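# Next one to model:
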Amino acid sequence: MKREDFSDLAVFLAVAEEGTFTRAAIRLGVSQSAVSHTIRRLEASLGFRLLNRSTRNVSTTESGEKLLAILRPGIGQIDARIEELRLVKDRPRGLIRITTAPDVARRLLWPVITGLIRDYPEIRVEVNTNSRVVDLAESGFDAAIRLAETVGPDLIAVPVGPMLRMAAVASPAYLAARGEPLCPADLAGHDCITMRFGADTAPYDWEFERDGQESVRKVKGPLIFNDGDLCMAAAREGYGIAYLLLSEVQADLDSGRLRRVLTEWCPPFEGYKLCYSSRRQMTSALRLLVDRMRYRG
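A predicted model of the protein is given here:
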């Protein structure tokens, strides 16, 4: 392998992780055309295709997946060693301001930041819990934890959790009285416990998919919340069907307090990512937080 191929491999890794040439270019600080040219050059050098291209995104070929499996552990070890050397020179310090939804702050962020401030007393962390997607630069935040689908193209995003799945749930008493919906269209005849993420936004539409067929439902019911715990409590009390992350309701499903419906219409999707601006210089404190939160499952 030629020496320049090693830097090209780093570009390939960025494209594979970001899913588009555009986001990879922002992450690397180069033009989109430079990224595209590098990938073509690398494929020509290796003698096989690494990526399948479409108008909106790219995906790895079978050969590309095998190459990724080789690259990720090696580059991860290199990054970790470089970070150790950097920390010796520049001990992390200062304030990290991060925003995310309340349940994400409790489940994903809290276990990490408690260890972080214990190991590095000069780091301070401010956590703002807000379900709305805010502009990081305008709001003065260093980072946010968001679902992958809400991450803007100008942000670098690092996975911090596994794939997720939604769950439509109701109490056994409600389903005994009202019946079980067999397809998303049946929700029109049910009370649905909806969520509104901002005072000036419409209630969240429920999105379903089965065998490539998508169904988006504008549901309605007697209750609207901006908090998942309240939706779950209302579902337990029999006020209707709630639509929440499976991980949030799993304990209630296991205990029998809630039952799941429309299961086959809720496929897995990309989970939470920690995102930060590609235009701001990354502090050693934020770099350390990103490394500790990175999902490696």
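# C-alpha only now, for contacts and for neighbours.
OK.
# And for Pro267, nearest residue in space, chain neighbours not counted?
Nearest residue to Pro267, sequence neighbours excluded (C-alpha to C-alpha, 6 or more residues apart in numbering): Arg165, at 6.1 Å.
# quick one: the one you found from Trp206, how far?
Look at Arg165 and Trp206: by C-alpha to C-alpha, to the nearest Å, they are 13 Å apart.
# Second chain to compare with the first, below:
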Amino acid sequence: MLKDNFNDLLSFMVVARERSFTRAAAQLGVSQSALSHAMRNLEARLDVRLLTRTTRSVAPTEAGEQLFMRLSPHLLEIEQELTALRDMRDTPAGNIRITAGEHAMSEVLWPILKPFMAQYPDINVEVTVDNGLTDIVDGRFDAGVRLGEQVAKDMIAVRIAPDMRMAVVGSPAYFARYGEPHIPEQLASHRCINMRLPTRGGLYAWEFEQDGHELRVRVEGQLTLNNLPQRLDAAEAGLGLAYVPEDTVQEAIREGRLVRVLEDWCPAFEGYHLYYPSRRQHTTAFALLVEALRNTSVAYPAYNVTTSRLP
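So this is what the prediction gives:
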């Protein structure tokens, strides 16, 4: 019976964790119908319902949740033992899963990943680009890349980028028509390009600071865009003001396609960090990636968030 159930139990663990046949089937490399059939067979053999299915979701029953909690530590132990064996290879190999924001991925992580993966062809890297504050433990990520102030508590954090600044920009044609704001409060009378926060669902309030005075301004406008390149394109097209990382608009400002305003209200703040759980056993492959990121940022300190000023 154990042989018959083992593969299906592993599949059940993925379904229970992902709470989705679609995502679980993709991870397992099987069809949704085959996975659903396997779960029904498992429930029939055990004579207990493990999953509650609806047209839109799937969730463990009380018995399924109990099974999931009991099996999780044992499967994690098996996974760690297999990882230890894999790390005995002469050539580094393994899988690394990372979550990062759009800007962090394009400007910090991707330039390092390209030569890293060429150097280590047996290391597989999966990056999920997500501007929300993803829980890397719940999402089973090895690490995340976020701004220093956004790093979750009780994590090890390695700084991998310098301080950064935000910039408020608009096209020359926009300012010729509407004028320039001189203080953040004047943004209320301007057309601004909003961004919706994926974590909370609300619109992002633009953050400013001057002489210790912090200010958050909720702006309004015709457009709400979560994609950074589209926000930049919209600003250049004169559709409104954009609030974006400074490094993404430096060339456009030099070339006169965009004009910057409220610069004195945009101080520097801590840049990106790679962060990961302090208690998780990591592979040689992951250690190599951390080292590659650290070597590009030797001037930036690494620290445990529990001893830093981060919230």
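# tm score of chain vs chain?
Counting by TM-score structural alignment, normalised by the length of structure 1, the TM-score of this superposition works out to 0.68. Behind it: 211 aligned residues with a C-alpha RMSD of 1.7 Å.
# before we move on, the earlier item: overlap of the contact sets of Arg165 and Trp206 of structure 1?
Common contacts of Arg165 of structure 1 and Trp206 (C-alpha atoms under 8 Å, 6 or more residues apart in numbering): none found.
# just the helices in structure 2 please.
2-18, 21-28, 32-46, 62-86, 102-104, 110-119, 172-178, 228-236, 250-254, 284-295 (DSSP state H).
# Including distance to Met155 of structure 2 and mean neighbour count, could those helices go into TSV?
Shown next, in TSV, are the helices of structure 2 (distance: least, C-alpha to C-alpha, whole Å; neighbours: other C-alpha atoms under 10 Å):
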stretch	distance to Met155 of structure 2	mean neighbour count
helix 2-18	22	17
helix 21-28	26	17
helix 32-46	35	16
helix 62-86	20	14
helix 102-104	18	19
helix 110-119	22	13
helix 172-178	44	15
helix 228-236	28	19
helix 250-254	33	14
helix 284-295	14	17
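# which stretch among those comes nearest Gly202 of structure 2?
helix 228-236 (17.2 Å; C-alpha to C-alpha).
# got the contact list for that closest one?
Residues external to helix 228-236 of structure 2 that are found in contact with it (C-alpha under 8 Å, 6+ apart): 102-103, 169-171, 193, 225, 240-242, 244, 249, 257-258.
# ChimeraX command to pick out the buried ones of the residues you listed?
Only the buried members of the contacts of helix 228-236 of structure 2 enter the following ChimeraX selection, criterion being 16 or more other C-alpha atoms under 10 Å:
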select :102,103,169,170,171,193,240,241,242,244,249,257,258
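# Export the contacts of helix 228-236 of structure 2 as CSV, with columns for distance to Glu62 of structure 2.
Putting the contacts of helix 228-236 of structure 2 into CSV (distance: C-alpha to C-alpha, whole Å) gives the following:
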residue, distance to Glu62 of structure 2
Glu102, 38
His103, 41
Val169, 53
Gly170, 55
Ser171, 57
Ile193, 46
Leu225, 41
Gly240, 51
Leu241, 51
Ala242, 48
Val244, 46
Val249, 52
Arg257, 59
Leu258, 57
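# Return the member of the contacts of helix 228-236 of structure 2 nearest to Arg294 of structure 2.
In terms of C-alpha to C-alpha, no member of the contacts of helix 228-236 of structure 2 lies closer to Arg294 of structure 2 than His103, at 18.7 Å.
# out of everything not next to it in sequence, what's closest to the closest one?
Leu228 (7.6 Å).
# Equivalent analysis for Leu223 of structure 1, please.
Ile193 (5.3 Å).
# ditto for Tyr276 of structure 1
Here the residue nearest Tyr276 of structure 1, using C-alpha to C-alpha, 6+ apart, is Ala143, at 4.6 Å.
# Just to check, the one you found is in contact with Cys275?
Yes - counting by C-alpha atoms under 8 Å, Ala143 of structure 1 touches Cys275, with 5.6 Å between them.
# all strands of the stretch 151-300 of structure 2, in order?
155-159, 166-170, 206-210, 213-217, 242-245, 259-261, 272-277 (DSSP state E, counting those that start in this stretch).
# The shortest one vs structure 1, average distance?
When you say that, I think you mean strand 259-261 of structure 2. Its aligned residues in structure 1 lie a mean 0.3 Å from strand 259-261 of structure 2 after superposition (mean C-alpha distance after the TM-score superposition for structure 1).
# before we move on, what about the first one?
Between strand 155-159 of structure 2 and the aligned residues of structure 1, the post-superposition mean distance stands at 0.9 Å (mean C-alpha distance after the TM-score superposition for structure 1).
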